[in-house]
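Novice: this one's structure only:
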């Protein structure tokens, strides 16, 4: 089997976990290769995600290591054996690989937590809002490329209503609720969409108000599978988003998200009578902002 030219995030993450197990056991590449019955030169390709590792060889490495967490090992075996195929596969060679990585992570997540200081999270955007964001943004993509990315974003949203839908907990700064892209109808439709999303049993929505605590300046999303140690934090950046999976990074962003939840307005159901616009909770604030646009 030839080496992968462009391994996916999942494949690179699997390799990083294999390396962590090897290093945790104090094994050199040569010693680990001997344990697994393979060439030492093969190890670097496994650890970089450029070639797979059989379940038998992975379990042999685990047996020689200090790793005793069978739940983690079983999940890692599954990660290594996954085909990586899903609805997003049809977009391969048509979209940036990072978007396909995101869709695959969302598909395998049990929980998705995110913080957005300026825009509504992609999983909760209306098509009009997403389209305007691409049209008025700084992307150099062509109109057809923009339309394809909007289509992809709308397709991603199906994960919230699937058979094994993850729980989504979003903290959004109030600034994001004022974005209209010059069209009040876009803003109105987006605020209504947020209220509808808040009624879903697997969605928790909190707003960080202008008059609340100092906002955290960078948007980030944590995607958590059934085994939390295999979670990933995606930190948005104008050049290239960061994908973080190290234990200290996960702990740091989990702590920051917990603090954001503490200072944001509490989440409540979007089910309210018209005219009930209390700003003491998140949906009340959204409704108060929506009222002048109706």
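Specialist: All right, it came through fine. Because the structure is predicted, anything quoted here is derived from the model rather than measured.
Novice: could you use CA atoms for every contact and neighbour count after this?
Specialist: Will do.
Novice: helices along the stretch 51-200 of the chain, start to end?
Specialist: 55-63, 70-81, 97-107, 127-135, 143-156, 184-198 (DSSP state H, counting those that start in this stretch).
Novice: what helices or strands is the next helix or strand along the chain from the last one leaning on?
Specialist: When you say that, I think you mean helix 184-198. Following helix 184-198 in sequence order, the next helix or strand is strand 203-208 (DSSP states H and E). Packing partners of strand 203-208 (3 or more Cα pairs under 8 Å, 6 or more residues apart in numbering; DSSP states H and E): strand 167-173, helix 184-198, helix 247-263, helix 282-290.
Novice: ok, 7 Å please
Specialist: strand 167-173, helix 184-198 (3 or more Cα pairs under 7 Å, 6 or more residues apart in numbering; DSSP states H and E).
Novice: and the residue sitting furthest away from the middle of the chain, how far is that from residue 136?
Specialist: In the chain, counting by Cα atoms, centre = their mean, residue 34 sits farthest out from the average C-alpha position, at 36.9 Å. To residue 136, residue 34 is 56 Å away according to Cα to Cα, to the nearest Å.
Novice: residue 1 now?
Specialist: Per Cα to Cα, residue 1 is found 45 Å from residue 136.
Novice: residue 283 now?
Specialist: 28 Å.
Novice: looking at those two, which is more packed in?
Specialist: Per other Cα atoms under 10 Å, whichever of residue 283 and residue 136 has more neighbours is residue 283, with 28 against 10.
Novice: comparison target, given below:
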């Protein structure tokens, strides 16, 4: 068996979920190998995402772990049969892996929820805003790399064209007011958000400055999986995005997003708010 030279985030997640099933069954790697008759090294590679696994093998392992027939295992079987080489693979080796991981997750999710405090959500950025966001060469990013990132994000935005994709963005007023360029760019960005919010699958809501008792100080993005256990949370940091999938982490950020939704204006009120703000720019 030849180990994969490139492991995608979905392959990694499939292996991780199989490991979780084994651990919940109280089996060590060596015990599981003996019980299933699978070579211990191969089983280790499968759980690390370094080796492929068939849907039949997923079902076989889940049965030995006492988890057969569940919606989670059925979803893992589907993941095992995927043979998708997405458009993002064109950028492998040219952009950091996190960019490709996010595009892959967006491709496979049907429901994405995001909250932003100081940035316009990437999928809602206008072309001008995109270039302004990547135009600060003081961060040491060469011009060619900045242009590549702009191009990549424009490709990512095509996910909003999907009829089966539900996008829910909650944006703090601070992000709407911060000017990455001049007032004209900021005004057109707000109008772009309003245009995108007219799509039936896109919801945009605003958390204004004057909301009382607002305590959420971080900005999670929750990418929905086919079952809740396969959700993924993205947390942006100055050094890149962190993808989180532990059950406790998922639950924490679901609660945080529920608090954000509770604090936000309604859909119509949010559109009116953005329209008024655009007029002030």
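Specialist: It's in. Just so you know, these numbers come straight off a predicted model, no measurement behind them.
Novice: quick TM-score on the pair, please.
Specialist: In this superposition the chains share a TM-score of 0.94, using TM-score structural alignment, normalised by the length of the second structure; 280 aligned residues with a Cα RMSD of 1.6 Å.
Novice: quick revisit: what's the angle from the host helix or strand of the residue farthest from the centre of the first structure to helix 55-63?
Specialist: In this assignment (DSSP H and E), residue 34 of the first structure forms part of helix 29-36. In terms of direction (axes from the mean of the first three to the mean of the last three Cα atoms, to 10 degrees), helix 29-36 of the first structure departs from helix 55-63 by 120 degrees.
Novice: what is the neighbour count of the residue lying closest to residue 62 of the second structure once chain neighbours are set aside?
Specialist: Distances taken as Cα to Cα, 6 or more residues apart in numbering put residue 68 closest to residue 62 of the second structure, at 4.9 Å, once the chain neighbours are dropped. Per other Cα under 10 Å, the neighbour tally for residue 68 of the second structure reads 16.
Novice: hmm, residue 68 of the second structure is touching residue 60, no?
Specialist: No - contact criterion Cα atoms under 7 Å: residue 68 of the second structure and residue 60 do not qualify, at 8.0 Å.
Novice: which residue would you name as the spatial centre of the second structure?
Specialist: By Cα atoms, centre = their mean, the second structure has its centre lying nearest to residue 223, at 4.5 Å.
Novice: isn't it up against residue 111?
Specialist: Yes - counting by Cα under 7 Å, residue 223 of the second structure touches residue 111, with 6.3 Å between them.
Novice: residue 7 of the first structure belongs to a strand, doesn't it?
Specialist: No - counting by DSSP: H, G, I helix; E, B strand; the rest coil, residue 7 of the first structure is not part of a strand but coil.
Novice: need the counterpart of it in the second structure.
Specialist: Superposed on the second structure with TM-score structural alignment, residue 7 of the first structure falls opposite residue 7.
Novice: please tell me how far that match sits from residue 52 of the second structure.
Specialist: Computed as Cα to Cα, the residue 7 of the second structure to residue 52 of the second structure distance reads 10 Å.
Novice: again with residue 138 of the second structure
Specialist: From residue 138 of the second structure over to residue 52 of the second structure the distance is 42 Å, taken as Cα to Cα.
Novice: ok, the two, which is more surrounded?
Specialist: Neighbours per residue, other Cα under 10 Å: of residue 138 of the second structure and residue 52, the larger number sits with residue 52, 21 against 7.
Novice: find the nearest non-adjacent residue to the aligned residue in the second structure for residue 118 of the first structure, please.
Specialist: Under the alignment (TM-score structural alignment), residue 118 of the first structure pairs with residue 118 in the second structure. Once flanking residues are discounted, residue 118 of the second structure sits nearest to residue 175: 4.0 Å by Cα to Cα, 6+ apart.
Novice: ok, that neighbour - contacts?
Specialist: By Cα atoms under 7 Å, 6 or more residues apart in numbering, the contact list for residue 175 of the second structure reads 117, 118, 119, 120.
Novice: and those, which are buried?
Specialist: Taking 16 or more other Cα atoms under 10 Å as the criterion, what is buried in those is 117, 119, 120.
Novice: which one of the residues you listed is nearest to residue 281 of the second structure?
Specialist: residue 120 (15.8 Å; Cα to Cα).
Novice: my read: residue 46 of the first structure touches residue 15, true?
Specialist: Yes - contact criterion Cα under 7 Å: residue 46 of the first structure and residue 15 qualify, at 5.5 Å.
Novice: out of the two, which sits in the more crowded spot?
Specialist: Ranked by neighbour count (other Cα under 10 Å), residue 46 of the first structure and residue 15 place residue 15 first, with 24 against 20.
Novice: that's a helix at that one, yeah?
Specialist: Yes - counting by three-state DSSP, residue 15 of the first structure is part of a helix.
Novice: excluding chain neighbours, give the residue nearest to it in space.
Specialist: residue 47 (3.7 Å).
Novice: the one you found against residue 20, yeah?
Specialist: No - at 9.2 Å, residue 47 of the first structure does not count as touching residue 20 under the criterion of Cα under 7 Å.
Novice: looking at these two, which one has more neighbours?
Specialist: residue 47 (22 against 14).
Novice: how much space between that one and residue 41 of the first structure?
Specialist: Residue 47 of the first structure is 11 Å from residue 41 of the first structure, by Cα to Cα.
Novice: now swap in residue 137 of the first structure and tell me
Specialist: 45 Å.
Novice: one more: residue 10 of the first structure?
Specialist: For residue 10 of the first structure relative to residue 41 of the first structure (Cα to Cα), the value is 22 Å.
Novice: and what of residue 126 of the first structure?
Specialist: In terms of Cα to Cα, residue 126 of the first structure sits 49 Å off from residue 41 of the first structure.
Novice: before I go, just wanted to say thanks for your time.
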